[in-house]
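Engineer: For reference, the sequence and a predicted model appear below.
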Amino acid sequence: MRSFTKWGFAFGTLAFATACVVAGRDADPADWPGMASMQSVQGRSIYHECGATMIAESWAITAAHCVETARIEGGRRAIQYVPDEDGRLVRFGPITVTVGAGDLRRVAKDSVFLVKGITVHPGYTRGYPERGHDLALLNIDGRWKGPVARLDGLTGDAAAMAEPWSSLLVAGYGKSGEQAAGQEAVSRSGRHLSAPMMVLQEGDVPEVDPETCKAQIETLIETYDYGAEYDGVTVSPEWQMCAGTGYSDSCQGDSGGPLVQRGAEEPPVQVGVVSWGLGCGRAESPGVYMRVAAYADWISATTGIAPLTPP
């Protein structure tokens, strides 16, 4: 397992996409069905950690690295653990999911749920999201009655969207830049809030073909002399996809959030989950996303969500 020192360095400089959208704009949550903020609660304080999306009444999808130190206690709720100065994991607080918020300071009571179960993809290697399979499914305690995301290859079909009128977009509450400071606020109920951004952001991120992405990632690893940490890291077109050409980009705090394909008339289809990247908004440094269509069978088997029936 990689050291927590490296994790801290990665989040501060490499910007593993636990990230806000760089060069983004305020988003209308109605355009992002199922958009969620995965949070940790400690006493009267709430901390945004990662993005997520509701994909069914009781299930959300996020990145595995967002929950790799979480534990299920009492068989009924997920608790986040964090490293102390010696690298030992200590209890922090319960994990919750807040759904459909355009502004984290203004949240309806019936949109906040405790997480009672976590299923991490069996292929994920703890501490190494860049090696792939960086997906986790969250089982919430309760039922979300609002809209949910349509997943490519399962409940949606991105291929059916007519070109050239479709585009890729990412959304989240992450940092607006690598060195951007987080935001603090007080909710209407008097609770302390901490998040990279309080207002949901979105940005256009053009797709980067796998070979170009692979070459760019390898060049960056060599340029930054990260060979020891990322030896053998590559991009698999089978289960990963790349997006972002150096302007709008996902960043720290956006991990686990949605990459969607949006057409002129069709509802959006989620094609990816924010996973990792080298920097935020840097030229020729695309973000790497998990390709959800590649995991449709696993998602269906875990959640019971039935795939679309061909017409």
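Structural biologist: Perfect, I can see it now.

Engineer: only C-alpha atoms for contact and neighbour calcs from this point on.
Structural biologist: Will do.

Engineer: Does the residue nearest to the spatial centre of the chain lie in a helix or a strand, and which?
Structural biologist: The centre of the chain sits closest to residue 256, judged by Cα atoms, centre = their mean, with a distance of 1.4 Å. Taking DSSP states H and E as the criterion, no element holds residue 256; it sits outside all helices and strands.

Engineer: can you pull out the helices in the stretch 151-300 of the chain?
Structural biologist: For the stretch 151-300 of the chain, the helices defined by DSSP state H, counting those that start in this stretch occupy 210-223, 296-303.

Engineer: ok, and for the shortest one, which residues are buried?
Structural biologist: Think helix 296-303. The neighbour-count criterion (16 or more other Cα atoms under 10 Å) identifies 296, 297, 299, 303 as the buried residues of helix 296-303.

Engineer: What is it packed up against?
Structural biologist: Using 3 or more Cα pairs under 8 Å, 6 or more residues apart in numbering; DSSP states H and E as the contact criterion, no helix or strand is in contact with helix 296-303.

Engineer: Then the longest one?
Structural biologist: Using 3+ Cα pairs under 8 Å, 6+ apart, the elements in contact with helix 210-223 are strand 240-243.

Engineer: ok, second structure coming up, stack it against the first:
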Amino acid sequence: FFLFHSTGIASQRRSLPLWMIALVLLGILVILGVTIGLLVHFLAVEKTHYYQASFNVSGASHNYDCGKRASLESRALIKNLENVMSDAFHNSSIYREYILSQVIRLSSGPRGVTAKILLAFKFSLAKKDNMWRSLRSILHQMLKDNKESLLTDPSSLKFMEISKDDAENLVINCCGRRLSLISDDLIKGNNRIKGGGPSKEGEWPWQASLKWNGKHHCGASLISKSWLVSAAHCFVRSNDTTKWTVTFGNMVNHPYMKRNVKTIIVHEDYQIRLKDDIALVQLTEEVTLTKDVRSICLPDATQNFSAGDRAIVTGWGKFYMNGPHPEILHQATVQIIDTDICNAPQAYNGSITDSMLCAGYMSGKADACKDDSGGPLVSLDPTGIWYLIGIVSWGDGCGKVNKPGIYTKVTFYRDWIANKTGI
């Protein structure tokens, strides 16, 4: 007989070398460390979170959209609501996380006026659940506390978190907002256009370049989808609309958007370097508002900006007299200077009128320079909204001692702007 037997292949376990075991363990530890580190980073690093709230206010009828000018009554209500919210959060346990609260819309309905609010806070993901409860509780208590004075209805409160894109869309038509830089909206630093610092993309979305025959000539500020404000002296060379174009974006020679000019309105009483240095530019086609192209808010004629207040001037002007131009938009922090100081004999010796604004430093430092003309001087209000307060007009050199920059005062010409544009 035949004896069959299976011939198995004998396997022998061989132990891995110690160096290989150590390498594997090290790899596992590295992966665990990276995973834990990323998790801690994700939970601990602070980022900006956005919320939308709405509630009802009884009383008079109000209709307001942040892209349009509000009535005096609506502005008063908006100011009251924003002040009350700001006080509520600043006096709460989460005051460090609070960034802003802004009224975006007022709409009349059967239950009174519905106020739509945008809120922003900065905190880590680990705090998200607690922040949600705190925010809702603070808002509800605020509405209860002001039920008599503001006629608010606590039961009408609606509250939800929204994405950054949704927040951006919520304020797309709102003037003077920079949502992408909302947590950076603190005036700081001492950069200069003359020898100063470049700006970030979308940091000053209302800034435009006025180009004559395709070359940058002056700055301008977007005040609506189709209107800009600039300096009258920019058009001394020519007010032929076919010669002018307007571009938007941080880089002057590689613009984000371009438009042709339909109308140029120079102030009727303009006199070279003396007074009424203001002009309006109407576009042939409205701009498309984006995070990088937005309008700046115009102040009321009665709005005050005091000596010592800080402001920002921007432009593509020269770094110094007869110097080179930047490709990227530059910015400078300046201070508003009392007119009497600017009119001193060693300064401008009485040349500054009520229609002008003096800003910069008597010691020199920051200043606008050649080809910044017509560009914006802007100021941030306590609610995080930027206002156009001046138009780069003239000065003696760039950054000279006792010779700060002179700007056309926008509040002085607010009614003129409204009369010409309806804005």
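Structural biologist: Okay, I see it. As the structure is a computational prediction, the values presented were derived from the model and not from experiment.

Engineer: TM value for the aligned chains?
Structural biologist: Scored against TM-score structural alignment, normalised by the length of the first structure, the superposed chains reach a TM-score of 0.67; 226 aligned residues with a Cα RMSD of 2.4 Å.

Engineer: Provide the aligned range in the first structure for the longest helix seen in the second structure.
Structural biologist: Counting residues, the longest helix found in the second structure (DSSP state H) is helix 18-44. Mapped onto the first structure using TM-score structural alignment, helix 18-44 of the second structure covers no residues at all.

Engineer: between the helices of the stretch 151-300 of the first structure, which gets nearest to residue 7 of the first structure?
Structural biologist: Shortest separation from residue 7 of the first structure across these is recorded for helix 210-223, at 16.1 Å, computed as Cα to Cα.

Engineer: Any chance of TSV for the buried residues of helix 296-303 of the first structure, columns distance to residue 278 of the first structure?
Structural biologist: Formatted as TSV, the entries for the buried residues of helix 296-303 of the first structure read as follows, by distance: Cα to Cα, whole Å:
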residue	distance to residue 278 of the first structure
296	27
297	30
299	28
303	32
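
Engineer: Between these, which sits nearest residue 112 of the first structure?
Structural biologist: Of all the buried residues of helix 296-303 of the first structure, the one with the least separation from residue 112 of the first structure (Cα to Cα) is residue 303, at 19.9 Å.

Engineer: What segments of the stretch 1-150 of the first structure are helices?
Structural biologist: Assigned by DSSP H, counting those that start in this stretch, the helices in the stretch 1-150 of the first structure fall at 4-9.

Engineer: can you give me the strands for it?
Structural biologist: Counting by DSSP state E, counting those that start in this stretch, the stretch 1-150 of the first structure forms strands over residues 25-26, 35-42, 45-56, 59-62, 71-73, 77-83, 89-99, 112-120, 136-140, given from the N-terminal end onward.

Engineer: against the second structure, where does the shortest one fall?
Structural biologist: Think strand 25-26 of the first structure. Using TM-score structural alignment, the residues of the second structure aligned to strand 25-26 of the first structure are 197-198.

Engineer: The matching stretch: average distance to aligned residues in the first structure?
Structural biologist: Its aligned residues in the first structure lie a mean 0.9 Å from stretch 197-198 of the second structure after superposition (mean Cα distance after the TM-score superposition for the first structure).

Engineer: Which residue in the second structure aligns with residue 250 of the first structure?
Structural biologist: Using TM-score structural alignment, residue 250 of the first structure pairs with residue 368 in the second structure.

Engineer: Confirm for me that its match is in contact with residue 405.
Structural biologist: Yes: under the criterion of Cα atoms under 8 Å, residue 368 of the second structure lies in contact with residue 405, with a separation of 6.5 Å.

Engineer: Thanks a lot, catch you later.
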